[in-house]
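J.: my questions concern the predicted model and sequence given below.
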Amino acid sequence: MSKKITLACTSCSSRNYSTNKNVSIQSTRLEVQKYCKVCGKHTLHRETK
């Protein structure tokens, strides 16, 4: 069972990316290093509600 989630930048809080997550495998919040267009560099992006 997959769920659509949104990833937000930890530096500027802009919501840049959306992806799917398998809820049955991973129950914790997703954290990924992604490129932020607003900051202009790679930052940590976390799953939002």
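T.: Structure received. Residues are numbered from 1 along each chain as shown.
J.: please count neighbours and contacts with C-alpha atoms only from this point.
T.: OK.
J.: between the two ends of stretch 25-36, how far is it?
T.: 27 Å (C-alpha to C-alpha, to the nearest Å).
J.: chain center to that stretch, what's the gap?
T.: How far stretch 25-36 lies from its chain's middle: 5 Å, per C-alpha atoms, centre = their mean, to the nearest Å.
J.: the structure to be compared is supplied as follows:
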Amino acid sequence: MAKSKEIRITVNLECINCAENIEKRSRGISRYTTRKNRRNTATRLELKKFCRYCGVHTIHKEIKK
């Protein structure tokens, strides 16, 4: 079966502070799921979201599945 050529795809966002921050509120890595339009946003997505492990709003970057 061939890969789907959908315009809207589902992407995962991961907190960039969680991997390097040792003194967090609790252990874990914050991840969000969202959808993006492949035609309008060809580059990797970066959004400022709330990280429940760091306890603040941080930048979340798109990761590979």
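T.: Structure's in. What do you need? Everything quoted here is computed from the prediction, not taken from an experiment.
J.: just give the TM-score of the two.
T.: Put the two chains on top of each other and the TM-score (TM-score structural alignment, normalised by the length of the first structure) is 0.91; 49 aligned residues with a C-alpha RMSD of 1.0 Å.
J.: and the helices in the first structure?
T.: With DSSP state H as the definition, the first structure shows no helices.
J.: tell me which residue is most central in it.
T.: Centroid-nearest residue in the first structure, with C-alpha atoms, centre = their mean: L7, separated by 2.3 Å.
J.: tell me the contacts of the alignment partner in the second structure of that residue?
T.: The alignment partner of L7 of the first structure in the second structure, by TM-score structural alignment, is L13. Applying C-alpha atoms under 8 Å, 6 or more residues apart in numbering, we find L13 of the second structure in contact with 31-34, 45-46, 60-63.
J.: let's see that with 10 Å instead.
T.: By C-alpha atoms under 10 Å, 6 or more residues apart in numbering, the contact set of L13 of the second structure is 30-34, 44-47, 49, 59-64.
J.: wait, T10 of the second structure sits on I63?
T.: No - the criterion here is C-alpha atoms under 10 Å, and T10 of the second structure misses it with I63 at 11.0 Å.
J.: dump the residue contacts of the closest residue to S11 of the first structure other than its chain neighbours.
T.: Leaving aside its sequence neighbours, S11 of the first structure sits nearest to T43 (C-alpha to C-alpha, 6 or more residues apart in numbering; 7.2 Å). T43 of the first structure is in contact with 8-12, 32-36, counting by C-alpha under 10 Å, 6+ apart.
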